[in-house]
Each structure stands twice: as C-alpha cells, then as structure tokens.
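**Student:** got a structure for you, letters missing:
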C-alpha cells in the first residue's frame, strides 16, 4: 500500500536523457541513460516499453532491507531523440500524476569538468536541447543531476563532442562516476536536495 506522500504526490519520476539506439549508447550525451540503467540494476528490475514513448522500470530506492519505507520510483528513458524528450516525459508524468517537483532529470553538462556532479532544482537549459524540450513541457521546477563532461577540445563542434563516445582515458573512471551519480539520485529522493547537494556537489 502506498504511503500518504505517494498517494498525494505520486512516485518520484527519474528520467535519464540520451538518444535511443546502439550507435549512441557510449556517447557523452547518453550518460543519463547509463545512470538509470545502473539504478535499474540496483532495483533488480528491467526496462519495458510504455505507451508514453519511454522505457520504464519501477521499484523502490533506498537502503537494502528497508524497502517498506523506501520511496517508490519510476525510472524512464525517453525513446524519442534527445531534443524531443519533453513529450514522453510529460506524458509519463501526467499518467503517473506526479508534480514537476518530484521529477529528477540526469543529463550531461558541458560547463562542468568531467565526472563532477552538480545537483539543483530549476534553472535554464544552457543550450542543452534535451532540457529545452523538458522545460517547454514541464516548466523549470524539476530537479537536475548534472554530470560533467567538460568542454570539447580545440575548435571541435559541441554537437560532435557530445555525440562521441567517452575517450579511452575517460572510460577508465566512467563506471565510478556513473555509480556516484546513481548514489546522488538515491540521496536526493531519500534525503532531500540540500543534503544531497552537500554530499555530492563537488
């Protein structure tokens, strides 16, 4: 039986941003997918197709052995391209009856060094097409787990940079950073934004 918070506000909706298809799987732009894939592993669940044009996985996040008090979450990967992420996310939020304040979006961030995390609520899109689409659908009041990928080297085009796979040097630490981002999401939904920011904004 859902607790009172879930009854009035619905579960948490945790959205990883990326592009669908194996050719994009290792791209910097797909780090949101990587984090929700790891969270699904932690839940012991698997993604399935949903009518909202997203893949979803449901369960409870929290300390192992304390599932009864752990918050219910729906993990989602929009199956449109990045710049249309708002449509599936908005449809899923409406179907779940969750408020924008209970949505967490995980995405790549150019203006943060590789592997560094920044958690926040609200703000601009900073030229990120996925966030632009989400904000046009949801408004700005959703939570964000910003995963730093750094700036492109030299004069490389930004779009080319984020649509390339992480470098071999970056991949040596990628699993650790993805794991830390998943920990940050768990902290956000179980302990609140301020405590999560204190622990993970570095």
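**Tutor:** Arrived safely, thanks for sending. Worth saying up front: this structure is predicted, and the values here are computed from it rather than measured.
**Student:** hey, let's count contacts and neighbours off CA atoms from now on
**Tutor:** OK.
**Student:** ends of stretch 73-93, what's the gap?
**Tutor:** The straight-line separation of the ends of stretch 73-93 (Cα to Cα, to the nearest Å) is 12 Å.
**Student:** and the helices in the chain, which stretches?
**Tutor:** For the chain, the helices defined by DSSP state H cover 4-9, 31-43, 86-96, 129-138, 158-162, 168-191, 193-200.
**Student:** and the comparison structure, right after this:
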C-alpha cells in the first residue's frame, strides 16, 4: 500500500471563484487542513498555498486551473514524490452533486486541471478523488456552469460528500485505497 504524500485540491485563485463548483478541490483541502490542524501558507516557489502534515503535503495551486501541473510538479520534484503518491481532488461533471469516486489513473475527461497535471508529470497514474457537481446538460454551458456557485440543494449534497471524504481520509492516508473506495462508492440513503 502506497500512502499519498501530496494532496492537491484543484481550483482557481481569487475571491470571485471561491464559491464556484470548480473549486471543490480547494474546499476539500481547506477542510482537511482544519481536520489535521495545519495551516496553509503561500509559497511562491511552489506556485500555491501549502501545508505540511508529517511527511505529507497539502497544496492549493495559485496558478489558474489550466496551469495546475506547474504547482504539482514543483512540489513533487522538490520532495521527490512519485505520481502514485499524489492524490488530486477535483470537481467532476460526470457525477451528480454529492457523487464521489476515488480512482488511480485514467483519462482526464476534458478537465483542464487534470490535463495539465498529466502533461507536467508525464503520466496519468496519480490518484484522483472526483467530487460530483453534475452536468448542465449542454456542453456549451459547461464553462459558465463550473464557474458558478452550486444551488442550495446541490451544496447540501456536496457538503455531505465532503464530510464522507473526511471520514474516509484515515484509510486514504494509510494507503488503503480499496477500503476508502468501498466506503466512498457505497450510496448512502
């Protein structure tokens, strides 16, 4: 079992994006930092806000979404973190609000943050924690959709999903991704 050493929350910097669907990765990393009682601080050489928890690093890139790989590779190279030791947390159009999927590798589904990370790392073999935001129904509306705040009922589902991810965090932190997947992928009624 390989435990994650770098947890990256994807989002866009700036207060105008803080509450948008595209920033779910930031929301998770902020909650995880609170849970771990660690503080994120700006680090220019890593192009982001970073916190340390033992031998593990939390990162919120300050580059825009489509340049996320720059921050990820800066931290990964500096601390000699292999792609399979990286967990990227991001919004997912192909899951309903509150949906969660944890997986390693695979395609990027058109997600610009994932696309850039894959290009910078030279591999897709990092872990992803995919947090559902739903789809607007029309692909021409995707950009507007992800850059808007979730509706109240969607936000409730997303909050519950973030809580479930934090409950599964000890399993992920220990490298037991199979147990984490089992708990996260099981629909709670």
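**Tutor:** That came in fine, so what should we check first? Remember, it's a predicted structure, so these values are computed and weren't measured experimentally.
**Student:** can you calculate the TM-score here?
**Tutor:** The TM-score (TM-score structural alignment, normalised by the length of structure 2) is 0.90; 184 aligned residues with a Cα RMSD of 2.0 Å.
**Student:** hang on, the earlier thing: dump the helices of structure 1 into CSV; add mean neighbour count and distance to residue 25 of structure 1 as well.
**Tutor:** What follows is the helices of structure 1, written out as CSV (neighbours: other Cα atoms under 10 Å; distance: least, Cα to Cα, whole Å):
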stretch, mean neighbour count, distance to residue 25 of structure 1
helix 4-9, 12, 33
helix 31-43, 23, 8
helix 86-96, 19, 19
helix 129-138, 20, 16
helix 158-162, 14, 12
helix 168-191, 17, 13
helix 193-200, 16, 25
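**Student:** turn those helices into JSON lines, including distance to residue 58 of structure 1.
**Tutor:** Output for the helices of structure 1, formatted as JSON lines (distance: least, Cα to Cα, whole Å):
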{"stretch": "helix 4-9", "distance to residue 58 of structure 1": "14"}
{"stretch": "helix 31-43", "distance to residue 58 of structure 1": "8"}
{"stretch": "helix 86-96", "distance to residue 58 of structure 1": "11"}
{"stretch": "helix 129-138", "distance to residue 58 of structure 1": "21"}
{"stretch": "helix 158-162", "distance to residue 58 of structure 1": "29"}
{"stretch": "helix 168-191", "distance to residue 58 of structure 1": "14"}
{"stretch": "helix 193-200", "distance to residue 58 of structure 1": "22"}
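**Student:** which one, of the ones you listed, ends up nearest to residue 110 of structure 1?
**Tutor:** Evaluated over the helices of structure 1, closeness to residue 110 of structure 1 peaks at helix 158-162, with 8.5 Å, by Cα to Cα.
**Student:** just give me the match in structure 1 for residue 163 of structure 2.
**Tutor:** Residue pairing (TM-score structural alignment): residue 163 of structure 2 is matched to residue 179 of structure 1.
**Student:** kindly apply the preceding question to residue 104 of structure 2 instead.
**Tutor:** Per TM-score structural alignment, residue 104 of structure 2 is aligned with residue 121.
**Student:** again, but for residue 17 of structure 2
**Tutor:** Using TM-score structural alignment, residue 17 of structure 2 pairs with residue 24 in structure 1.
**Student:** count the neighbours of its match for me.
**Tutor:** Neighbours of residue 24 of structure 1 under the rule other Cα atoms under 10 Å: 15.
**Student:** you'd agree it is up against residue 82?
**Tutor:** No. Applying Cα atoms under 8 Å, one finds residue 24 of structure 1 not in contact with residue 82, separated by 11.0 Å.
**Student:** overlap in contacts, the two.
**Tutor:** Shared contacts of residue 24 of structure 1 and residue 82, defined by Cα atoms under 8 Å, 6 or more residues apart in numbering, are found at residue 18.
**Student:** which residue in structure 1 aligns with residue 136 of structure 2?
**Tutor:** Residue correspondence to structure 1 (TM-score structural alignment): residue 136 of structure 2 is matched to residue 152.
**Student:** distance of the residue nearest the centre of structure 2 from residue 48 of structure 2?
**Tutor:** Nearest residue to the geometric centre of structure 2 (Cα atoms, centre = their mean): residue 89, 1.3 Å. From residue 89 of structure 2 over to residue 48 of structure 2 the distance is 15 Å, taken as Cα to Cα.
**Student:** and for residue 10 of structure 2?
**Tutor:** Distance of residue 10 of structure 2 to residue 48 of structure 2, given as Cα to Cα: 11 Å.
**Student:** same check, this time on residue 168 of structure 2
**Tutor:** For residue 168 of structure 2, the distance to residue 48 of structure 2 (Cα to Cα) stands at 25 Å.
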